[in-house]
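Engineer: Pasting a predicted model and its sequence here:
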Amino acid sequence: MQQAIAILDSGVGGLTVVKEVMRQLPQEKIIYFGDTARSPYGPRSADEVRAFTSQIVDYLIQFNPKMIVIACNTATAVAIEDIRAKVTIPVLGVISPGARAAIKSTRNGVVGVIGTDGTIRSHAYDQALTSISPGIQVFSEACPLLAPFVEKGLFDAEEVDAIVEKSLRSLVGKPMDCLILGCTHYPFLSHAISRVMGPEVTLISSADETAREASTILYHRGDLAKNGQIPVHQFFCSGDPELFKRIAQTWLKDQISIAPVVWQVPNI
């Protein structure tokens, strides 16, 4: 049986990482868990996020994955080291890849970061950025309204621009030349965010760099899929399965049109 890459998130945001992993590694089987019943993680305590993340990993381990990707910035910020100590397979987060992508992109050394309350409160991006480039200037802003909006499937709604504008008001006009979307839900809103921030600000999603890192690690471990078969992906959610399926099919339509998907509601 083909070993999968297990990807987890607080909800639907991790689908942005799934899409990029599918694009870069089309032969790899993916098992995805979106904790939509308990989303968002941003306002929750670090202890709660650690407990939820550990519970999901316990569930996913039964499928014998070859890698775990924590496609949630909040969970990456507070739980990744606990998960790495818990399992024997590689565990990737999305914060370090996002920071590296921003360092590559910035020309003036001024970077913005938006994320959930939990991610911004952890200062994980500030630490990741300054560990690579100590002189970098970082402007951070928590945007608690955005992820719940995406979870409701409203990323194309008329009120998106107003909510994004309200959330980013303090960052508009700052001298940054790139903005890290420090929550995997935010690429769903990238057009509105770009309209608010202006064309001179490059938006940075960690998805591309995370998928590239996953590919590199699997290559060096000799674990890349080699059979040439079309994988059968598995998607789990803890909340409303029909809403989750609709959002996933909308976001992944090109990828899952060529690979069969099994939709399941886990007992967790």
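Structural biologist: Cool, the structure landed. Keep in mind that this is a model prediction, so the values were computed, not measured. Numbers count the residues shown, from 1 in each chain.

Engineer: CA only for contacts and neighbour counts going forward, please
Structural biologist: Fine.

Engineer: mind listing the helices for the stretch 101-250 of the chain?
Structural biologist: Using DSSP state H, counting those that start in this stretch, the helices of the stretch 101-250 of the chain run over 117-122, 124-132, 146-151, 160-168, 190-197, 207-220, 241-251.

Engineer: For the second one, which outside residues touch it?
Structural biologist: Outside of helix 124-132, the residues within contact range by Cα atoms under 8 Å, 6 or more residues apart in numbering are 77, 95-96, 99-100, 103, 113, 119, 136, 138.

Engineer: From those residues, pick the one nearest Ser39.
Structural biologist: Taking Cα to Cα as the measure, Ser39 lies nearest Thr119 of the contacts of helix 124-132, at 14.2 Å.

Engineer: Take this one as well and set it beside the first:
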Amino acid sequence: MQQAIAVLDSGVGGLTVVKEVMRQLPQEKVIYFGDTARSPYGPRSAGEVRKFTRQIVDYLVQFNPKMIVIACNTATAVAIDDIRERVSIPVLGVISPGARAAIKHTKSGIIGVIGTDGTIRSKAYEQALRLISPQIQVYSQPCPLLAPFVEQGMFDPTRSLEVVEQSLRPLAGKPMDCLILGCTHYPFLTEAISSVMGPDVTLISSADETAREISTILYHQNLLASSGFLPIHQFFCSGEPERFKKIAEGWLKEQISITPVVWQVPTII
């Protein structure tokens, strides 16, 4: 039985990572969990996000994955160390790969970061960037409207542009040459974000770099799938399965089946 890469997110955003894994590692099986019933994670407390992340990981380990990818920036920021202590397999987040990609691309040393309230509040990107390059200048901006907008699955270009313009207004005129999309939902809005930021700002999605790091880790630990496998991916979500399926199939360009997982949904506090 082929061991899978388990990927989790607060909703559909982690599908941007899944798409890159499928492209770069086509023989690898993916098991994906989108916590759509409790999305977004950004407004929630760090304790809640850690609790939810543990619950999802505890659910996913029944499938005996060979790696866990926390494809949610908010969960990566507050829960990755906790999860690494709970499991014996590699656990990868999306913040360090995104930071490395931005450092690689910047010429000016001035980088913008957009993300959920939780991600920006954690300062995880600023810390990751300055760990690599202490002189980096960072402009961070929370964009609480964007992830819920993506979760609705309504990508009308005019409305997308309006929401993105409203969210990015505080960054107007800042002299950055890179903008980190610090939420895996944001690549769904790449066209609108690029239009607002202009051609001189390179958009950095952690998905591409994360998939490369997955490949590197699996290679060095001799965990890459054997050639000849045709993987059958599995998708789980905790709410709105039909909407999830529609968004996932539109993004991944293939038909998928969804298994709903029902658990209690607490109020955002």
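Structural biologist: Nice, thanks for sending it over. The structure displayed is predicted, hence computed values, not measured ones.

Engineer: Narrow the contacts of helix 124-132 of structure 1 to those in strands?
Structural biologist: If you go by DSSP state E, the contacts of helix 124-132 of structure 1 have 113, 138 in strands.

Engineer: which residues sit against stretch 199-207 of structure 2?
Structural biologist: Here stretch 199-207 of structure 2 makes contact (Cα under 8 Å, 6+ apart) with 16-17, 20, 94-95, 97-99, 101-102, 105, 176-182, 184, 187, 190, 194.

Engineer: Which positions in it come out as buried?
Structural biologist: In terms of neighbour count (16 or more other Cα atoms under 10 Å), stretch 199-207 of structure 2 has its buried residues at 201-207.

Engineer: Identify those among these that sit within strands.
Structural biologist: Using DSSP E, 202-205 are the members of the buried residues of stretch 199-207 of structure 2 that sit in strands.

Engineer: Name the nearest of those relative to Ile258 of structure 2.
Structural biologist: Ser205 (25.7 Å).

Engineer: any idea how far Gly13 of structure 2 is from the closest one?
Structural biologist: 11 Å (Cα to Cα, to the nearest Å).

Engineer: The closest residue to Val57 of structure 1 other than its chain neighbours: which element?
Structural biologist: Distance criterion Cα to Cα, 6 or more residues apart in numbering; nearest residue to Val57 of structure 1, sequence neighbours excluded, is Ile83 at 7.8 Å. According to DSSP states H and E, Ile83 of structure 1 maps onto helix 73-86.

Engineer: what comes into contact with that helix?
Structural biologist: By Cα under 8 Å, 6+ apart, helix 73-86 of structure 1 touches 9, 41-42, 46, 49-50, 53-54, 57, 70, 90-95, 115-116, 118-119, 122, 124, 182-184.

Engineer: Need the helices of the stretch 101-250 of structure 1 in TSV (columns: distance to Thr36 of structure 1).
Structural biologist: What follows is those, written out as TSV (distance: least, Cα to Cα, whole Å):
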stretch	distance to Thr36 of structure 1
helix 117-122	17
helix 124-132	24
helix 146-151	8
helix 160-168	20
helix 190-197	21
helix 207-220	20
helix 241-251	8
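
Engineer: Show me the one of those helices that comes nearest Ala4 of structure 1.
Structural biologist: Closest among these, using Cα to Cα: helix 207-220, at 11.3 Å.

Engineer: residues near the nearest residue to Phe244 of structure 2 once chain neighbours are set aside, how many?
Structural biologist: Once flanking residues are discounted, Phe244 of structure 2 sits nearest to Val12: 6.8 Å by Cα to Cα, 6+ apart. Counted with other Cα atoms under 10 Å, the neighbours of Val12 of structure 2 add up to 31.

Engineer: can you pull the contacts of Val12 of structure 2?
Structural biologist: Residues in contact with Val12 of structure 2, defined by Cα under 8 Å, 6+ apart, are 34, 36, 150-151, 185, 244, 247-248.

Engineer: Relative to Pro175 of structure 2, how far out is it?
Structural biologist: Val12 of structure 2 sits 31 Å away from Pro175 of structure 2, going by Cα to Cα.

Engineer: Thr119 of structure 2 now?
Structural biologist: 22 Å.

Engineer: what about the two, which has more around it?
Structural biologist: When neighbours are counted by other Cα under 10 Å, Thr119 of structure 2 and Pro175 differ, and Thr119 comes out ahead with 29 against 15.

Engineer: my guess is the more buried one meets Pro43, correct?
Structural biologist: No: here Thr119 of structure 2 does not reach Pro43: they are 9.7 Å apart, not a contact under Cα atoms under 8 Å.

Engineer: host element of the aligned partner of Val18 of structure 2 in structure 1?
Structural biologist: Val18 of structure 2 maps onto Val18 in structure 1, with residues paired by TM-score structural alignment. Element membership for Val18 of structure 1, per DSSP H and E: helix 15-24.

Engineer: for that helix, packing partners?
Structural biologist: Helices and strands touching helix 15-24 of structure 1, as assessed by 3 or more Cα pairs under 8 Å, 6 or more residues apart in numbering; DSSP states H and E, comprise helix 207-220, helix 241-251, helix 253-256.

Engineer: the inter-axis angle of that helix versus helix 241-251?
Structural biologist: 50 degrees (axes from the mean of the first three to the mean of the last three Cα atoms, to 10 degrees).

Engineer: Can you tell me what sits against helix 15-24 of structure 1?
Structural biologist: Residues from elsewhere that reach helix 15-24 of structure 1, judged by Cα under 8 Å, 6+ apart: 7, 28, 30, 32, 71, 184-185, 187-188, 206-208, 210-212, 215, 248, 251-252, 255.

Engineer: Check which residues of it are buried.
Structural biologist: Neighbour-count burial for helix 15-24 of structure 1 [16+ other Cα under 10 Å]: 15-22.

Engineer: related to what we said a few turns ago, tell me the most buried of the helices and strands packed on helix 15-24 of structure 1?
Structural biologist: With neighbours taken as mean count of other Cα atoms under 10 Å, the helices and strands packed on helix 15-24 of structure 1 reach their highest mean count in helix 207-220, at a mean of 18.

Engineer: once aligned to structure 2, how far is it on average?
Structural biologist: Taking mean Cα distance after the TM-score superposition for structure 1, the mean distance separating helix 207-220 of structure 1 from the aligned residues in structure 2 is 0.4 Å.

Engineer: how about Leu8 of structure 2, what's its partner in structure 1?
Structural biologist: That one, Leu8 of structure 2, aligns with Leu8 by TM-score structural alignment.

Engineer: and the nearest residue to its match once chain neighbours are set aside, what does it touch?
Structural biologist: Closest residue in space to Leu8 of structure 1, ignoring its immediate chain neighbours: Phe33 at 4.7 Å, by Cα to Cα, 6+ apart. Counting by Cα under 8 Å, 6+ apart, Phe33 of structure 1 touches 6-9, 11, 56, 60, 235-238.
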